[in-house]
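S.K.: This is a predicted model, with the sequence first.
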Amino acid sequence: MVFISGQTPRQTEGQRLSEASFEIQVHQTLANLMAVAGARGLKPDDIVNVNLCRHTDCGEFDHVYRDYCKAPSVAGALVQLSFIDFDVEVDAVLLDPAGAA
């Protein structure tokens, strides 16, 4: 298993997208997550946990998530994260099909 935590909507140059729309923040966060996971040959279908700041964002997150993953919605947890500057943070556990951790 591979554990990736603390993925937020930051661009590769370090620019924080905290003022961007929720949809843009989700796209950037998932792109960041998949860059890390992809380096291990892992795919979006293996994401199992997501933290969001507001429960009202769940539907919109799922809509964007489907652009990355065709499997059913991720099993997730809604956690109040009022101490971060972003509307989304993703922690993921991914199963490595090669069996290497």
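M.R.: Done, it's in. Numbering: from 1, shown residues only.
S.K.: CA atoms for contacts and neighbours, from now on please.
M.R.: Fine.
S.K.: Let me know the helix or strand that residue 26 is in.
M.R.: Assigned by DSSP states H and E, residue 26 falls within helix 22-38.
S.K.: and that helix, which residues are buried?
M.R.: Within helix 22-38, the residues that count as buried by 16 or more other Cα atoms under 10 Å are 22-23, 25-34, 37.
S.K.: Reformat those residues as CSV; add distance to residue 94.
M.R.: Listed next are those as CSV, based on distance: Cα to Cα, whole Å:
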residue, distance to residue 94
22, 24
23, 23
25, 21
26, 18
27, 19
28, 19
29, 16
30, 14
31, 15
32, 15
33, 11
34, 11
37, 8
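S.K.: Skipping adjacent residues, who's closest to residue 36 in space?
M.R.: Leaving aside its sequence neighbours, residue 36 sits nearest to residue 4 (Cα to Cα, 6 or more residues apart in numbering; 8.0 Å).
S.K.: Could you do residue 81 as well?
M.R.: residue 53 (5.1 Å).
S.K.: Quick check: the one you found vs residue 74, distance?
M.R.: 16 Å (Cα to Cα, to the nearest Å).
S.K.: got the residue ranges for the helices in this protein?
M.R.: 22-38, 58-65 (DSSP state H).
S.K.: next, the one to line up against it:
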Amino acid sequence: MTNKKAIKTDSAPDAVGPYSQAIKVGNLLFTSGQLPIDPSTGQIPQGTISVRAHQTIKNLAAVIEAAGAGLEDVVKTTVFLTDISDFQEINKVYEQYFARPFPARSAFQVAALPLAADIEIEAIVFIN
């Protein structure tokens, strides 16, 4: 049996289903996908994809920080977009939060995301 621990913080939105915000196993943290929900309002911010990308990464950072790590410890991200043409705009926001060496990353266009969001990001983090 694995020694897994659920990570929970009020600084990021609650899970919208039967899952944890993140699970820590040994030195690895696996986050659930974070949506651009403002935890103080429970709403997805209006405006550009950049506004929602900032909120998504802030939520991701809050979950990671609750586990005792930071964005600098992220080794892999997966970005889900409902419109892949937003990719360059997302990159501009992404590089404001992540530094070299950047985490490995995959990005996909998907048909839909929960709560009609247009971006979701999940991460794998190494906690030393």
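M.R.: Everything's here; your move. Quick caveat: nothing in here was measured; it's all calculated off a predicted structure.
S.K.: What separation do you get for the residue nearest to residue 81 of structure 1 and residue 84 of structure 1?
M.R.: The value you get for residue 53 of structure 1 to residue 84 of structure 1, if Cα to Cα is used, is 9 Å.
S.K.: who's more crowded, the two?
M.R.: More crowded of residue 53 of structure 1 and residue 84, by other Cα atoms under 10 Å: residue 53, with 19 against 12.
S.K.: how close does the more buried one sit to residue 89 of structure 1?
M.R.: Distance from residue 53 of structure 1 to residue 89 of structure 1, by Cα to Cα: 8 Å.
S.K.: Show the residue spans covered by the strands in structure 2.
M.R.: Assignment of strands within structure 2 using DSSP state E yields the ranges 4-7, 22-25, 28-31, 74-81, 104-109, 119-126.
S.K.: could you list every residue that touches residue 51 of structure 2?
M.R.: By Cα atoms under 8 Å, 6 or more residues apart in numbering, the contact set of residue 51 of structure 2 is residue 45.
S.K.: so what corresponds to it in structure 1?
M.R.: Under the alignment (TM-score structural alignment), residue 51 of structure 2 pairs with residue 24 in structure 1.
S.K.: can you pull the contacts of the equivalent of residue 90 of structure 1 over in structure 2?
M.R.: Correspondence of residue 90 of structure 1 to structure 2, assessed by TM-score structural alignment: residue 121. Neighbouring residues of residue 121 of structure 2 by Cα under 8 Å, 6+ apart: 33, 34, 35, 56, 57, 60, 77, 78, 79, 80.
S.K.: I'd like the helices of structure 1 as a markdown table, with distance to residue 97 of structure 1 appended.
M.R.: Below are the helices of structure 1 laid out as a markdown table (distance: least, Cα to Cα, whole Å):
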| stretch | distance to residue 97 of structure 1 |
| --- | --- |
| helix 22-38 | 12 |
| helix 58-65 | 21 |
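S.K.: Just give the nearest non-adjacent residue to the corresponding residue of structure 2 for residue 3 of structure 1, would you?
M.R.: Residue pairing (TM-score structural alignment): residue 3 of structure 1 is matched to residue 30 of structure 2. Of all residues not flanking residue 30 of structure 2 in the chain, residue 124 sits nearest, at 4.8 Å (Cα to Cα, 6+ apart).
S.K.: do you know how far the residue positioned nearest the centre of structure 1 is from residue 51 of structure 1?
M.R.: Against the mean C-alpha coordinate of structure 1, by Cα atoms, centre = their mean, the closest residue is residue 90 at 3.8 Å. Residue 90 of structure 1 is 6 Å from residue 51 of structure 1, where distance means Cα to Cα.
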